[in-house]
Structure formats: structure tokens, C-alpha cells
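# Structure of the sequence below:
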Amino acid sequence: MNVCDYRKLSISMSYYLQLFRNNAGVGRTGTYIVLDAMLKQIQAKGVVNVFGFLLHIRNQRNFLVQTEEQYIFIHDALVEAIMSGETNLRMEQIQELKKSNSYLEQQYKNIIQFQAKDIHISAAMKQVNSIKNRGAIFPVNSYRVHLTPKPGEEGSDYINGTWLHGFRRLKDFIVTQHPMHHTVKDFWQMIWDHNVQTIVMLSSLDEINFAQFWPADDTTSIDSDSYRMRFLSKCNKSDYVTRDFIIQSTQHDYELSVKMLHYPSWPNLANANTIYDFIVDVHERASDYRNGPIVIVDR
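Predicted structure coming up:
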């Protein structure tokens, strides 16, 4: 099997592994075999017959392509391979292709035309969860952030938050919306559940839709069955603010130190020096506290 064939596919391998993590190896092996054969058939004949080929190889070895999800994935991957075509470029090609607006525009259209299928955002679309979403940006099931579920409470494990890969590890960032009034405790539950110690807030505040979601001073707290969150201190920098919080377990002798770095004028960035200082502060905080992901909060 030529591994280079699969570099043409922009579908994340981590998504693939997560999707099939509970299946036997023979199903994944069959999926690779079908993809390899169909990519070669597309190149040689310009046609594809997933059903026929899979039927043929399953007569030789049972359970090749074991689940419906794997069968769907094959079709999704082939569609993307056909749409994207060969995207590997030699170094000397870059200089010429950067002048080709039509080539770049077509590639860009292929990227922005992607729409998650309903099956991929089924958790976000549940009636009990839909009221927790702002606008039309939803986490796909395979990358959504899970909360500790509450027994007998449907949807208690849901928050509109998405895992994003970082440079050093897969689950380095969580991107989430500005909490709504009825999702504030869910937000801090996410911080608690995933041991988050750094929050980067790029959302400005108002009194109606994007309200403050932390205690105003150290005399109040946000309480749940598993934690108590309190405000500790605030530090005003030139164009941004840092806030420190402490989250304490209600059941064990454990507490979590959390720092929020808030840039309220984002994305109207007028002062380059301040932007640099803000990024350095985030970097230094994250370097010292690497136990959990960095959470990015945005409108």
C-alpha cells in the first residue's frame, strides 16, 4: 500500500482513529484496503465501485469494513480526494502557483464549502442541547468537549466546546463560545473537569448577551455539586486584564488555580506591542501550567 496516497486526504487521522477506536482491527484494515483500491481505480479508470469491491473482498475475509461508520467514512474520504485532487507540491512549483488566482480560489472554495453532516453534529442538535448554542457554530461529535454527566439528566455532558490540536499534543486547546446565563456553571464545570489552568478570553462584555460569567469580587462564589469557584484578584495591563480564580472541590481536598487573560478589544488590535505582551503572557502561563489545555473564549 502506498502511504503517500493518503496524504492527499485532508481528513485528520486522529479523527479516523477516534471514530474507530472501539472496533476490531480487521474493520480498520478493510477500510484501508478499500480506500487504497478505490484511489487506484479512480486514477486508472475514472470510476469507483465501493460496494462491488467490498463485496468481493468480504467473500475472501469476513468483517473487512466492520461498521456503518467505516463504510460512510470510505465514501466521505473518496469524495474529498476527488474534490481536492493532488495537493502535494514541489518546492519549485510554489513560486508559480502563488500567481495563479484561479488555482488558489478553487482550493479555498473546497475548504470553505465543507459542511458537517447532521450525523456529525447530532449531540449539538438534540433539543435539550440546542438551547446551549449561540448562532450556528456547533462542535462535531468526534471533537466535542464532554462534561461529567449528571445521573438521569439528559444533555448534562454537553457544552459548545471543541478540542483543537496543538503543536505538542492533540488536545492542547479548547475553543468555546462566550457562556450564556444558563451555561455559566457548565463552563466552569468544563474548566474543573479538564484541569484547565489558563483561559484566554477574546470576548468583550456587555450587560445583555455577553455578560460577566465570574464572581464580581471575593465575597461571592459560583457553586455546584462538585466545585466552588471564587475570584481572587485582578491586574490591569495596558490593553488587557488578567484575573485569578481558585476552584475548590466540594468532595476532596483539592483545588485548581486558574488565570484568565482577557483582551476586551479583540480583534481591533491597534497596539502591536500590547499584542506581543499579551501573547508572551499567555505563553509563559501555559509553559508553567501544562497539566490541562488552554481554553479560548470568543463570542
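# Please count neighbours and contacts with C-alpha atoms only from this point.
Fine.
# Quick one: the strands in the chain, in order.
Counting by DSSP state E, one finds strands in the chain at the ranges 144-146, 158-164, 173-177, 198-201, 221-223, 227-236, 241-249, 255-262, 294-298.
# nearest to residue 91, of those strands?
Nearest of those to residue 91, taken as C-alpha to C-alpha: strand 158-164 at 28.6 Å.
# re the thing from before, redo the strands of the chain as JSON lines? Include distance to residue 105.
Formatted as JSON lines, the entries for these read as follows, by distance: least, C-alpha to C-alpha, whole Å:
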{"stretch": "strand 144-146", "distance to residue 105": "30"}
{"stretch": "strand 158-164", "distance to residue 105": "26"}
{"stretch": "strand 173-177", "distance to residue 105": "27"}
{"stretch": "strand 198-201", "distance to residue 105": "32"}
{"stretch": "strand 221-223", "distance to residue 105": "48"}
{"stretch": "strand 227-236", "distance to residue 105": "43"}
{"stretch": "strand 241-249", "distance to residue 105": "39"}
{"stretch": "strand 255-262", "distance to residue 105": "35"}
{"stretch": "strand 294-298", "distance to residue 105": "28"}
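# Could you also give me the structure for this second sequence? I'd like to compare it with the first:
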Amino acid sequence: MLLAVTRQHEVAANWDAASLLADGSVSPEAGCRELPGCWGLAQPGPGPGDRGPCYAVPAAVGPQLPDGCKAPRLVCQLHFTSWPDFGVPFTPIGMLKFLKKVRTLNPAHAGPIVVHCSAGVGRTGTFIVIDAMMDMVHAEQKVDVFDFVSRIRNQRPQMVQTDMQYTFIYQALLEYYLYGDTELDVSSLEKHLQALHGPTAHFDKIGLEEEFRKLTNVRIMKENMRTGNLPANMKKARVIQIIPYDFNRVILSMKRGQEYTDYINASFIDGYRQKDYFIATQGPLAHTVEDFWRMVWEWKCHTIVMLTEVQEREQDKCYQYWPTEGSVTHGEITIEIKSDTLSEAISIRDFLVTFNQPLARPEEQTRVVRQFHFHGWPEIGIPAEGKGMIDLIAAVQKQQQQTGNHPITVHCSAGAGRTGTFIALSNILERVKAEGLLDVFQAVKSLRLQRPHMVQTL
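Modelled structure (predicted):
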């Protein structure tokens, strides 16, 4: 088995000291590129590789060799694709899933696993230490990261190069210890649900309640909410506790001479296969509707998913940001309604959106945006059945295939509860189709690391 813990665009065939930055990370132009002839003795198999959100598994088979030579051997390469150019992954969840995949695919009779990154020390060492310490947890119920890193550095210098990589090892082990393996095969879902509805060691809670309680361990990073907590921007929030993190907030173009106009209460959220595939945002307020349409235009969104009514229980939940007939203009953007159809519990509205900028070319001034307005969510509680939401996700995916995979704007009222539920379910269903696996707990946990309070209730 061959493991790659780098990305092809980062790399160069020859390694030298200049390839290391001051912090020991790999520069984007240094590493390991797929050279001509790399597959000389093992061409990728004809079938598509198994591709997850963080790794790729191209099937590789041995060639037909002359008589008298050894029989071909199957070699499986797993390529971890979500390690950033600098630093470490934002969360260890992907690495733990990758490790599980490695262990599942590597047969008991196999020889050593070949692990490489670029120089074969930083990311490679990090991977090896996490794998070994997980074995130590099972065997001895303890870990000794310092001792193990010291020992492997005697075997190969500079293994685990940076303090960030060293910290990441502990983060991965803590994640594994606190939450364990919550992934399951889709065929065992019904049995798992029955178990979750049974009592736990905490007899006052059923398993589902206990699993949801663990999500409270996901700390809200208030120190990363500085922009949203500025007085000028707090006025733009429906719920002051639900604002974006600075590291993944959606940034608008700044209006000339107008401070804070680059802010909107919206967060980029990763999809199953694509980073920043969703934009999670609140329902626009009367004074933020122009920002909403600027966001849709600037980030080339062709799809809007609305999961609330304009009013619920006689309370304003979302400003009606579209015209019921004709057109309406917000700032430099005009929205004209072209069609409005109701299909079961979903209203599908097509808008012709025009950017009123005289210097722009005609083909760059207009765009059709489709809104999917889901009416199947009751004012209190959740939908009685999941079919309506599944139909909505299918319709949205079809629209994305036709218009290109630009970000999908998803909103309810605060941009967390129903919005998080839609995105989580969308990502989970994508993984079920691709891998036959699901992990509801980690799917929701991942969302909460990207925007606070995503999926608010049990």
C-alpha cells in the first residue's frame, strides 16, 4: 500500500533546503509532482477510484509481465488531499477517516505501508505518530507522543517538523478519545437508530440525547468573531449569538468611502466534495437586503435555498427580498421575477438579476438565479417526514449540475438551525451515494466548527 500525504500542485521532483519555509512547512512550488512515467509499472485501473472528501483512492494494478516473471500484484494508493499548503488541517476529522480507510484496505498479510509527503518527514511523521498512538490507546489505554517522536527521529531525522504538526497529533488523539468512531455503514443505520433510542450509561438520557450533548464540546471561538462583533456589524445580525467566524466569513467588495460594507452575516461551508460549496446566511433584514444580493452576484451564486416563511407565528423571520411581480432594485442590482411555480411543498422562482454597471459587458450584466423556497417546515418542530427535504436536495443538485458548481446560498431566519440541517443532510446523502457510509455526528460537528449553533435542536 502506498500513501501520499501531499498535493500534486505543491511539488517538485528534487528536494533541497530552499524548499523549507521558516516554519518548516512546504512552499507551494516544492514537493512531489506526478512525473512522466510515474505509473510505468502500475497503470491506474480502468475503474474510477474511490474518492472521499479528503482522500482519493485510485485503483492501480500490475502490468502484464513476460513469462517467467512474478505474477502481478495489486497496489492501492491512498492520497490525502486536504492538507493545506501551509500549517495543518483545520480539524483532524479528515485525517482520522483517512486512517480508518488505510486500515480497512490494507490486508493482514501485506508488507510495510509506504508513506510519503514531499520530504518524507513532516506530514509523513505526523501520520505515522497518530497511527501508532491509536494502537497504543487500544493496547495500553495511554499515549506517549514525546517518546515515540523521539524514537522515530533516531530512525529518520526531523520526523514531525513543526510545533503545529506536533499539536495536531494531540488534537487528533483527543478527537479519537472523546468521540471514537461514529461512522457506520448505511446498511446498519436502522439497527443503530434503535440503539440510539435506548438508554445509555447516563440513565436519564437516551443514546441520541447523549450523542447530541457531546456536540456542546464544540467550543464557540469568540476570539474569531471580531468582525461580526463590531458595533456597526452587530446591527446587521438577527441573532447576535449567530455571526460568522472571521476565517470563513463571506467578504463583499468594499464600497468606496463606506466603512464596514465588506461585511455580511454569512459563512462559507464545505460540501462533501467541494470546499466552500455552501454559503450559510441569515434571512435578510430590510437594511441588509442589498448586501444579500451583492453577495449572490459577487460570488456567482445561481441557486438560493430558503427554509423559512417571511413570517411565522406573527413574527418577522425574513425580509421578502424578491418582487412578487415585475422588478425591484436594491443598490446597483435589479431583480426581475420571471416565473413562480409551486411543486408540492417547494416554490421554485426564477429571477433575472441585472448588475447595473455601465462599464460591464452585456453578457456580464445579467444572470438567472433560481430560488427553492421550502414550505414543508412547520412553525414549531420539524417536518413530519424526510421526503420533502430529500426531494429539495435532489432538485438543488440538479440545478447545480446545469449551472456549474458555484456556491449555493442557503438561509432560514438566523442561518443556523434549518440551514445547518439542510447542509448536513445534503453532505450526508452525498457520502452515502459515493461510499455507502454515513457519520451524522461528525457531519454536524464539522458544521459547528464552521458556523456557531448549526443544527440547533435535537
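# Distance to residue 280 of structure 1 and mean neighbour count added to the strands of structure 1, as JSON lines?
Putting those into JSON lines (distance: least, C-alpha to C-alpha, whole Å; neighbours: other C-alpha atoms under 10 Å) gives the following:
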{"stretch": "strand 144-146", "distance to residue 280 of structure 1": "27", "mean neighbour count": "20"}
{"stretch": "strand 158-164", "distance to residue 280 of structure 1": "20", "mean neighbour count": "23"}
{"stretch": "strand 173-177", "distance to residue 280 of structure 1": "17", "mean neighbour count": "21"}
{"stretch": "strand 198-201", "distance to residue 280 of structure 1": "12", "mean neighbour count": "23"}
{"stretch": "strand 221-223", "distance to residue 280 of structure 1": "30", "mean neighbour count": "16"}
{"stretch": "strand 227-236", "distance to residue 280 of structure 1": "16", "mean neighbour count": "17"}
{"stretch": "strand 241-249", "distance to residue 280 of structure 1": "13", "mean neighbour count": "18"}
{"stretch": "strand 255-262", "distance to residue 280 of structure 1": "11", "mean neighbour count": "19"}
{"stretch": "strand 294-298", "distance to residue 280 of structure 1": "14", "mean neighbour count": "21"}
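# Out of these, flag the one nearest residue 66 of structure 1.
strand 144-146 (24.5 Å).
# Other residues contacting that closest one?
If you take C-alpha atoms under 8 Å, 6 or more residues apart in numbering as the criterion, strand 144-146 of structure 1 is touched by 157-163, 174, 190.
# Same question for stretch 239-255 of structure 1.
Residues external to stretch 239-255 of structure 1 that are found in contact with it (C-alpha under 8 Å, 6+ apart): 192, 225-236, 256-265, 274, 278.
# I'd like to know which of the contacts of strand 144-146 of structure 1 is nearest to residue 123 of structure 1.
Top of the list for closeness to residue 123 of structure 1, among these and by C-alpha to C-alpha, is residue 158 at 7.7 Å.
# ok, that closest one to residue 260 of structure 1 distance?
22 Å (C-alpha to C-alpha, to the nearest Å).
# Likewise for residue 161 of structure 1?
Relative to residue 260 of structure 1, residue 161 of structure 1 is positioned 17 Å away (criterion: C-alpha to C-alpha).
# what do you get for residue 206 of structure 1?
According to C-alpha to C-alpha, residue 206 of structure 1 and residue 260 of structure 1 sit 18 Å apart.
# just residue 83 of structure 1 next, same as before
Separation of residue 83 of structure 1 from residue 260 of structure 1 (C-alpha to C-alpha): 42 Å.
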